[in-house]
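Asker: Sequence plus the predicted model coming up.
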Amino acid sequence: MVVPQLLLPLLGLLLLALWGLLLAHAPSPDPHWPPGPRPLPFIGNLHQLRVAQQDRSLLELSRRYGPVFTVQLGQQKMVVLAGYHAVKQALVGSGWALADRPPIPIFQSIQGGRGIFFSSGPGWVAARQLTVRTLHRLGYGRTPGALKVLQELRCLQDQLDSYRGHPFPLSVLGWAPCNVTFTLLFGRRFDYGDPVFVSLLGLIEEVMVLLGSPCVQLFNLFPWLGTLLGLHRPVLRRVEEIRAILRDLLPTRPPSSPPCSYLDALTQEAQLHPSSSEGQLSEEDVVACALDLLMAGTETTASTLQWAALLMAQHLEVQGHVQEELDRVLGPGRPPRPEDEQSLPYTSAVLHEVQRAITLLPHMPRCTTAPTLLGGYLLPKGTPVIPLLSSVLLDRTQWATPDQFNPGHFLDAQGCFLKREAFLPFSAGRRACVGERLARTELFLLFSGLLQGFQLSPPPGLGPESLDTTPAPAFTMRPPAQALCALPRTQR
């Protein structure tokens, strides 16, 4: 990693030189595409996008060029959709027209077009349908899955008790949602000290940080240069270590046995249909799907629960209102159940506001599967499209105080929970999060149980204002590493 970091300043000088030499000959935007900023040769509009806050830069450009505009990243031209109306209309109203993903170089190198999240075509359809069926069959998002989440909640509570009110690393809160995903994948949970559990968490952490690094972003923009410099190799090495663990955990159950885990279901499908032709799964497809679910299922729920705890320690008054409602509705000793969410409007509003405020995945690109009309512009097949979810969750026409943490966004005048159409943290349409129902149930139970049992606060000597809420550099907007205190409450 040292060599690329030394070469990056030299690359910057080269780009500046090209800019200076060719600025006068910069091409005008294609009149058949939506309007957008004038691209420069070689780098496109990269000079107008902040690396660490690319979504905020795109949001600023939308205020100048409108809800549908064009940017060029390196040599790749793409269309950005900003604001609730543009994004919702495109994702929900376009049907299959935005169902594909563009080929992102780093994920092509990792998965080779396989898996659930960065694949397209018949293979993606087969993998997604099998995933949906398996989640339903195993009871995730319903009572059987909820019981597994509550089991993990008790383990998390025991872990926090072991700190006896002393500061604990925020990352500890991610262990429980990660183990829920592991239980889904492998059919069993792991002790928090288990070497496989520790290894997987460490590797996932490293991969997520590397995927958000400038080196990998440079690789995605200029794959030929990134390959020459080996910018993708650290990610590939760690992913291969994860794959090795997944292969070791592949089940050997006979095809006639009912599946007990996600890997069971995929392995049986591959055994029954061993061909790797269209719409069928090979063993490589099984490992690719498991890798996708492992990475996405752990990162999103774990980071969201950590953000929720961090924001509760920062907004102590909000935390107190949540605990008052939990005490009143649940009483002492009874853990939350999925059906309690309707009786806990303030708790539900707070959890929804956490997801709105953090914008964990600001944008995930789509790709047109055919010539598609968006915002009055006919985009050719294969056009990369960025539905800017952060622009929806921060849309000033939809939220009273979009830049503030305000649970009132999800409450009406009578204090009842208010469903908001602009709440799209899981995206929408054909590519909406395949595990949304599981994630929502999991987050509600873990968040409610955590605040029912503990008072969260900054470490001794620090005030709420000292807590750092600047997202750490990574593939997602994960919270920065720091410590909190969890003091047991008498109601537990």
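Answerer: Looks like it came in fine.
Asker: all contacts plus neighbour counts: C-alpha atoms, from now on.
Answerer: Will do.
Asker: quick one, strands of the stretch 251-400 of the chain?
Answerer: 366-367, 372-374, 377-379, 384-387 (DSSP state E, counting those that start in this stretch).
Asker: which helices and strands sit right next to the lengthiest helix in the chain?
Answerer: If you go by DSSP state H, the chain has its longest helix at helix 283-314. Helices and strands touching helix 283-314, by 3 or more Cα pairs under 8 Å, 6 or more residues apart in numbering; DSSP states H and E, are helix 175-186, helix 233-248, helix 262-272, helix 316-330, helix 345-358, helix 436-453, strand 454-457.
Asker: Minimum distance to residue 99: which of these has it?
Answerer: Of all these, it is helix 436-453 that lies closest to residue 99, at 17.3 Å by Cα to Cα.
Asker: one more structure, for comparison:
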Amino acid sequence: MDITWISTVLLALIISSILYSSWNAMYRRRNLPPGPTPLPIVGNALQMRRGKLVKSLMEFAEKYGSVYTVYFGHSPIVVLTGYDTVKEALLDRAEEFGGRGRVPAFDDFFRGKGIVFSNGELWKDLRRFSLTMLRNFGMGKKSIEERIQEEAEFLVAEIKSQKEKIIDPTNLLVQAVSNVICSIVFGNRFEYEDKNFQQLLNLFASTFKDMSGSWGQLQEMLPEIMYYIPGPHQRINSHLDKLRNFILERVKINQETLDPNFPRDYIDCFLIKQQQENGNTHFDTRNMILTILNLFFAGTETVSSTLRHGFLILMRYPEIQDKVLEEIDRVIGQNRIPNIEDRSKMPYTDAVIYEIQRFCDILPVNVAHLVTRDTNFKGYNIPKGTDVYPLLCSVHQDPKKFATPNKFNPQHFLDSNGCFKKNEGFMPFSAGKRICVGEALARMELFLFLTTTLQNFKLTSKTKFTDEDIEPRMTGFANVPRFYEMSFIPRVL
């Protein structure tokens, strides 16, 4: 045997052992929360199950507790689990945990711009402006509720045109929900077969797919390495460039026809704000375009996937669907379209919608947070700038807040008298300073789309769905329902 070869191997083992010992000692001295011991360069990536990042993080919590540390490459991530821990961070200590952390799939493109990925005064200005716009101030003659009602009627008409055929409802729901955002941002909706609309939706779907797949998860865990490795994740910036160009063309059209006295949509309002701010870079065109992209990503996939989950669950539990139908018939009837004021008179339907959101857990990890200053949390030191993952799925599955956390159960949001009751463990829109800016819009969409659909149709399928069928399927940082087909049967009363 070649002695030189043996010497080389032994030397490599000794060097590796020294490096690992030094890394481990340095890692332990930082007084971060405990967690699995990371390896140099790759951190804890090899200890994560491929394509099952969220499940891996939940499993670590069983061993290391409600607050622990994992390493993505050389970067520490503090993970928070359970209602008490997440509440303490996001609500009780909202200022310290209110920064926006890294999202490697998007960071190179957004670079700290736009409402979702910005921090500091830029984020505050964009958030304040967008909240005002989404509360119906200054956007044409139609209220946001009227825009949703209009789209819900278009959705019903499109379903009727299918003539009870067995279909996958995904595209219909994505088109309807996206059209609400289009109406707010661009001032008009698109016909479902419109080629530009289809191109827009395909780009969003492709971006979401590439980000949520196994390659996208590796990019999240090992961004410095994956930057140089070819794969589907490398297409994300190309998709985003095309989306940016699509929005930029719409901005140019608005600029040419702008009347400051009669704003038609979100773009007009942003352009007017630009003029008023007179050079404030927080309201430049780049921030406008990236904030619009944020609104589309946050408002389309989440709401449409929640509705898809909801349809599937109501077919699994026809007795629950029947109770919702009875409440719709009693409160709304068949002679008018549902409105948002109906919700307060429909506690069972409201509880079902809340439970759909809790159960399907669209964003189980939330978007990464960041601590804004050196923080002592539960006896551990978290340095300023450290990324934090509040696992919303762990809150929604906390037995302290939900009697049957792994079962679909509308009683989680009903009291003994059948009246709706709030539950502090309900956090699908996150909590604290970074709570979703579109929460009110999303809640309105879920109620109006669901009740308008069920006012007109009974949901059926030839498939006999099981509890396993309705369980959320985790793909990266989002949950999506399993593929299914169904029929919409017109209701004759």
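Answerer: Thanks, I have the structure now. Keep in mind the model is a prediction, meaning the values are calculated, not measured.
Asker: how much does the longest helix of structure 1 deviate in direction from helix 233-248?
Answerer: 110 degrees (axes from the mean of the first three to the mean of the last three Cα atoms, to 10 degrees).
Asker: Give the aligned range of helix 283-314 of structure 1 in structure 2.
Answerer: Helix 283-314 of structure 1 corresponds to residues 285-316 of structure 2 when matched by TM-score structural alignment.
Asker: Return the mean post-superposition distance for the matching stretch against structure 1.
Answerer: Compared with structure 1 after fitting, stretch 285-316 of structure 2 deviates on average by 1.1 Å (mean Cα distance after the TM-score superposition for structure 1).
Asker: how far is that stretch from where the chain is centred?
Answerer: For stretch 285-316 of structure 2, the separation from the chain centroid amounts to 7 Å (computed by Cα atoms, centre = their mean, to the nearest Å).
Asker: Format the strands of the stretch 251-400 of structure 1 as TSV; extra columns: distance to residue 112 of structure 1.
Answerer: TSV is the format used below for the strands of the stretch 251-400 of structure 1 (distance: least, Cα to Cα, whole Å):
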stretch	distance to residue 112 of structure 1
strand 366-367	17
strand 372-374	26
strand 377-379	26
strand 384-387	18
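Asker: most tightly surrounded among those strands?
Answerer: strand 384-387 (a mean of 24; mean count of other Cα atoms under 10 Å).
Asker: corresponding residues in structure 2 for that one?
Answerer: Residue span in structure 2 matched to strand 384-387 of structure 1, by TM-score structural alignment: 387-390.
Asker: correct me, but residue 446 of structure 2 touches residue 353?
Answerer: Yes - Residue 446 of structure 2 is in contact with residue 353 according to Cα atoms under 8 Å; the separation is 7.4 Å.
Asker: So which residues of the stretch 51-200 of structure 2 form helices?
Answerer: 53-64, 83-87, 104-110, 114-117, 120-134, 144-161, 170-186, 195-212 (DSSP state H, counting those that start in this stretch).
Asker: winner for burial among these?
Answerer: Most buried of the helices of the stretch 51-200 of structure 2 by mean neighbour count (mean count of other Cα under 10 Å) is helix 114-117; its value is a mean of 24.
Asker: How about residues contacting it?
Answerer: 100-101, 107, 110-111, 123, 126-127, 286-292, 294 (Cα atoms under 8 Å, 6 or more residues apart in numbering).
Asker: ok, so what distance separates the spatially most central residue of structure 2 from residue 479 of structure 2?
Answerer: For structure 2, residue 363 is the residue whose C-alpha lies nearest the centre (Cα atoms, centre = their mean; 4.6 Å). Using Cα to Cα, to the nearest Å, we find residue 363 of structure 2 at a distance of 6 Å from residue 479 of structure 2.
Asker: Over to residue 370 of structure 2?
Answerer: 23 Å.
Asker: and what of residue 184 of structure 2?
Answerer: For residue 184 of structure 2 relative to residue 479 of structure 2 (Cα to Cα), the value is 26 Å.
Asker: With distance to residue 18 of structure 1 added, can I get the helices and strands packed on helix 283-314 of structure 1 in JSON lines?
Answerer: Listed next are these as JSON lines, based on distance: least, Cα to Cα, whole Å:
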{"stretch": "helix 175-186", "distance to residue 18 of structure 1": "46"}
{"stretch": "helix 233-248", "distance to residue 18 of structure 1": "28"}
{"stretch": "helix 262-272", "distance to residue 18 of structure 1": "50"}
{"stretch": "helix 316-330", "distance to residue 18 of structure 1": "52"}
{"stretch": "helix 345-358", "distance to residue 18 of structure 1": "37"}
{"stretch": "helix 436-453", "distance to residue 18 of structure 1": "46"}
{"stretch": "strand 454-457", "distance to residue 18 of structure 1": "52"}
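Asker: That concludes my questions; thank you for your assistance.
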